[in-house]
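>>> one predicted model, sequence on top.
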Amino acid sequence: MSSLFPALSPGQSPARADGPGDRVALRFGPRTLTYGDLAAAAGALAARLQGHGRVAVWATPELETAVAVTGALLAGVPAVPLNPKSGEKELAHILSDSAPSLVLAAPGAELPAAFSGLERMDVDVSGTGTAPDVPVCDGDPALIVYTSGTTGPPKGAVIPRRALASTLDALADAWQWTDADVLVHGLPLFHVHGLVLGVLGPLRRGGSVRHLGRFTTEGVARELNSGATMLFGVPTMYHRIAEALPDDPELAKALAGARLLVSGSAALPVHDHERIAAATGRRVVERYGMTETLMNTSVRADGEARAGTVGLPLPGVGLRLVEEDGTEIAGYDGESVGEIQVRGPNLFTEYLNRPDATAAAFTADGWFRTGDMAVRESDGYVRIVGRKATDLIKSGGYKIGAGEIENALLEHPGVREAAVTGEPDADLGERIVAWIVPADPGLPPSDEELADHVARRLAPHKRPRVVRRLDALPRNDMGKIMKRALVADA
C-alpha cells in the first residue's frame, strides 16, 4: 500500500467524529466520494492496473481523474496526465514520447483520434476493491508531467514519489495544513498546481477538496461560506476576485473567513494583492514552484504575507542565486539579480527520453537551473523579477527584471493589463517596451505619463522607452502571459 496516502490505508482513515472512512475526500459539483468510497474505487482500479507500465489519464475536471491518478499511484504505476484541450500535434507527440500502455478516462468521454489503437480503461468511481500490496521506492516515478514547450515540443518531467511526499509535507509545515482543512479550487488537473497541490495535497493530509469544475467568484463565495478553509488559485482568478469584490459582499465575507488564500503559477500583481487585502482584511500568500521542482518557496501561514514576494525556501529545499558565470550571489540586498538554482528531494529525476536536456538542466554540482531571475531581501524572502529568457532586460549597464516594472504599470489607474519585454537598442543594448491594455481604450495614458509614473516609483533607468497598446494580452491556459507571442508580433 502506498505511503503517499495514509488516510487510504486499512484502518487509517481520518479519525473524526463522522466515523472512519465517512469523511468526504473529494467533491466535484454534486458528486462526492468519502475516504471509504475512494479507497474502494481507487483500490479496485489499482488492482486492474497492476503489472501495467505507465498509463495516460484524460485529465478532465471530474471525480474520475482524481480516482485515476490515485489508483495509479496505489498500483505503483506512473501516470501521465493529459490536457483535454491539447492540440492534435501536441497530443500525438506526448503519446508517442510517453508510450502509455493504456488511457484512463471517464465513461462516455470522447477521446481524440490520437488515441486510436491505444487500450482504453474507463474509471468506475463506484468500484469496490482493495489495492494490491505493491513494493515501491521513494525514487520510483509517480507522474510524468509535460512542460509547456515554449522552446520546442513539450518535455516529460519524471516526478518521483519522494518529490510528491516532500513537497506536500513541506507545504503542510509552511501552511499549517491539516486534515481539518477543506480546500476549494477550480484549476485544471493536468499540471502540478491543480493536481498535485489541489488534489493529492488534501488526500495526503486526510482533508477534503471541493473542485468547482469551472472557476467562478460565485462558486468561491459559496464554498468558503459553507465550510471550506483554503483557496488555491492563479493570478487571473484573483484578479477576477479583486474586480468583483466591491459589488459582492458575500465574496468579501467568504474571503475574510478563509484560513488561507494561496496564489501561484505566476506572479500576482501587487495591485491585486492590495485590493483584496483592503476589501477583506486578508492577505494572499504566494509560493514558487515549477513542473520540474514542484514547490521551492512559500510565504508561511504564520509569516508576513508580503506582496510581490514568494517567501522563504521550504524545508529541505536548497536555493541559491547565481551570476551569469555561475558565481553565487551572497548578498541579501534586495537589488542583486541572479538566476534561481535549487536542489533537494522535491526535484524531478529526468526529462523522459531526453538525456541531453536533463544534463543541460543541471549544473556540474547538481543544482537545477530554473531560468527564473530573482533578488533576496535582507530577511531571505525571495522576490522573482522574471524569466531569464524573456524577463531579464539589460539596459544601459543595468540588469532589470520585467516583473517590477509590470507591477508599477498596474498601479496606474489607466492600465488594466501590462507586460514588459526588451528589444534591441543601439545605445542602451536593450530598451524597455511596455505592452498595455488600457482601462479605457478611448482615453489611454500617454507614453510620457507611463514613463514618468514608473520612474517615480522605481528609478529613471527602469522607465519604458516604448509603449504598445493592445486589446488583450496573449495568455495560456494557466493565465500566464505569452511574451514570446508579443515579441513575435512586434
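Looks like it came in fine.

>>> hey, let's count contacts and neighbours off CA atoms from now on
Fine.

>>> for Leu82, grab the count of nearby residues.
22 (other Cα atoms under 10 Å).

>>> now do the same contact list for it.
Leu82 sits next to 56-59, 91, 190 when contact means Cα atoms under 8 Å, 6 or more residues apart in numbering.

>>> turn those into CSV, including neighbour count.
Formatted as CSV, these follow (neighbours: other Cα atoms under 10 Å):
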residue, neighbour count
Ala56, 27
Val57, 28
Trp58, 23
Ala59, 26
Leu91, 20
Phe190, 22
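
>>> quick one: the helices in the stretch 101-250 of the chain?
Here the stretch 101-250 of the chain has its helices, by DSSP state H, counting those that start in this stretch, at 161-175, 201-205, 217-224, 235-244, 249-257.

>>> list the contacts of the second one.
The set of residues external to helix 201-205 that reach it, using Cα under 8 Å, 6+ apart, is 4-7, 25, 168, 172, 177-179, 181-183, 208-209.

>>> next, the one to line up against it:
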Amino acid sequence: MLLASLNPAAVAAGADIGDAVRIDGAVLSRSDLVGAATSVAERVGGAGRVAVLATPTAATVLAVTGCLIAGVPFVPVPPDVGVAERAHILTDSGAQAWLGERPADSGGLPHVPVRLHARSWHRYGEPSWDATAMVMYTSGTTGLPKGVLISRRAIAADIDALAQAWQWSPDDTLVHGLPLFHVHGLILGLLGSLRIGNRFVHTGKPTPAGYAAAGGSLYFGVPTVWSRVAADADAAAALSCARLLVSGSAPLPVPVFNQLAELTGHLPVERYGSTEALITLSTRSDGERRPGWVGLPLTGVQTRLVCEDGSIAEHDAETIGSLQLKAPTLFDGYLNRPDATAEAFEPDGWYRTGDAAVIDHAGMHRIVGRESVDLIKSGGFRVGAGEVETVLLGHPAVDEVAVVGLPDDDLGQRIVAFVVGDANADELIAYVAEQLSTHKRPREVRLVDSLPRNAMGKVVKKELMK
C-alpha cells in the first residue's frame, strides 16, 4: 500500500495519531485523513486526470491523498505560475477538472471542491504499482514545461530507500515549509510522511522562527532556508534537538554547512535528485557527511560518469563526467513527448541526468552542475562552475555567487562570476587563483544586487547568460 500509514483497517483498530498532519492552521488525525480523503476519492473516481492547485493547505493534502486512494493521476500546479504556463500545463496534461482550490482564471475547467469535514469509509482496492500517480511538470528552463509521468512504484521505492538511508521512522516529526508542487516538498515531505507514518508539520513560509518553533526531529530545507537559519543563532540553536537536517534542490554552500554544524551540532545531510528520477544520491545518517558532496547511490540505484569520448570516467574525485543512472525511481517518460523521452536515455537504458559530476574512490558523488550551463570549456580546460562558486563563497566579502561561461573569441568561454556582496573584483579573482588552478579563476567578476532565482531557490543561470 503506497500510503501505508493510512490503512483503513489499521486506523479503525486504533493505529491513529491525532496530529498526523499540521498545515495552515489545520490539524488532521489519521482518521481524518482516511475519512476525508476517501470522500474526495468518491468524487473524482473514474476521472482521467485532475489538476490540484498545490497551495500549502489541508485541502491540497486531502486532494492529493484522495487521488492516490482512487487511483486518479493528479497534476500539481504551482499557485504562482504565470497564466500562459498554467494554460500549457492544463492543456498538455488533459486535466478534466480542478480539485480543491482553483485560481481566479480556471481555464474553463469544472471545479470539484474538497470538503474538509466530509467523511467516507468506502474501501478502495490498491491500484497497480505501475499506475501513474501524478504528472509533475518540469520548471521549463529549456522550453515549455514537460509533464513527467511518476508511478506509484517509483514513489514507494524512493521513500523506502530514503527511510533506510536516513533511519526515518514513525517516531519522527518531519518539518518543512517547502512548496507542494515539487519532489522535495510533496513526494518526500508529505507522501513520505503518509507512507512512513511519522507526524508531518508544514510551517507555511519556511522562516527560521517557524522551524525553531515546530519541535521536529527531521527537517527539510533548500539552501536559502538553511542560510537564513544559520544567520539566526537562536533559531539554529533550537534545532539542536533535531535528529537530521536535510538540504537539497540546490547545492548547499560550504560556509552554510559549517555554520549549521557549529550552531546546531548537526552536520547537514545533502542529497541529489530530479523530477525525472526522484532522489537517487544521499549522504547517510550513519555515514560520512562531507560539505559539497551529495553522497552515495541509494538502494537499487546505479550510477556512471561518461567522458566526452564515451569512456567511463575514473573515480578519482577530479575527472568530470556526464552523470547517468539506472534506478527503480525513474519516471515513465514525458507526457505527449516520445521524442524527448527517447533523448533522455542512452540506447542501453541509462538515464542522462544532464548533470556533470565527479566520484571519489569511496563512491561519494559531487555534482559540478548542469552540463548546459555549469560545465565551462575555457582555454582547452573543462571547469565546473560549482567548484569555483564554492571557493568564492569561502571569501568573507561574498554573500552569494553564480559562475557561468560566456562566449570568448580567444578562450571559447571565459569564466564570469556574478557576486552579491561588498567585494573587490580583482581581489576575488586573485583569491580563486590562490585556491585553485590558475585556469579556473574568473576572468571577470560582476557585482550585482541579487541573483535571479526560481520558486525552489535555484539560481536561473540562463538569465545571467543573456
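Ah, there it is. Source: prediction; values computed, not measured.

>>> and the TM-score between them?
With the length set by TM-score structural alignment, normalised by the length of structure 2, the two chains reach a TM-score of 0.97; 466 aligned residues with a Cα RMSD of 1.4 Å.

>>> hang on, the earlier thing: and of the helices of the stretch 101-250 of structure 1, who's closest to Ala301 of structure 1?
helix 161-175 (4.7 Å; Cα to Cα).

>>> residues near the aligned residue in structure 2 for Asp97 of structure 1, how many?
Counting by TM-score structural alignment, Asp97 of structure 1 lines up with Asp92 in structure 2. Applying other Cα under 10 Å, we find 14 residues neighbouring Asp92 of structure 2.

>>> look up how far Lys440 of structure 2 lies from Asp92 of structure 2.
43 Å (Cα to Cα, to the nearest Å).

>>> equivalent analysis for Gly125 of structure 2, please.
Separation of Gly125 of structure 2 from Lys440 of structure 2 (Cα to Cα): 58 Å.

>>> equivalent analysis for Leu325 of structure 2, please.
Distance from Leu325 of structure 2 to Lys440 of structure 2, by Cα to Cα: 28 Å.

>>> the more surrounded of those two?
Set side by side, Leu325 of structure 2 and Lys440 show more neighbours around Lys440, with 22 against 19, by other Cα under 10 Å.

>>> my guess is that one contacts Val388, does it?
Yes - using Cα atoms under 8 Å, Lys440 of structure 2 is in contact with Val388, at 7.0 Å.

>>> overlap in contacts, the two.
Val432.

>>> list the buried residues for stretch 103-114 of structure 2?
By 16 or more other Cα atoms under 10 Å, the buried positions in stretch 103-114 of structure 2 come out as 106, 111-112, 114.

>>> what's in contact with it?
In contact with stretch 103-114 of structure 2 (Cα under 8 Å, 6+ apart) are residues 40, 43, 53, 59, 62-63, 79, 83, 87, 90, 96-102.

>>> now with 7 Å, please.
Stretch 103-114 of structure 2 has contacts (Cα atoms under 7 Å, 6 or more residues apart in numbering) with 40, 59, 63, 87, 96-101.

>>> that stretch: how far from the chain's middle?
Centroid separation for stretch 103-114 of structure 2 versus its chain: 27 Å, with Cα atoms, centre = their mean, to the nearest Å.

>>> cool, and stretch 457-465 of structure 1?
30 Å.

>>> what span of structure 2 lines up against it?
Under TM-score structural alignment, the match for stretch 457-465 of structure 1 in structure 2 covers residues 435-443.

>>> which residue is the nearest non-sequential neighbour of the equivalent of Leu195 of structure 1 over in structure 2?
Under the alignment by TM-score structural alignment, Leu195 of structure 1 pairs with Leu186 in structure 2. Once flanking residues are discounted, Leu186 of structure 2 sits nearest to Leu180: 4.5 Å by Cα to Cα, 6 or more residues apart in numbering.

>>> gap between the one you found and Ala209 of structure 2?
From Leu180 of structure 2 to Ala209 of structure 2 the distance is 20 Å (Cα to Cα).
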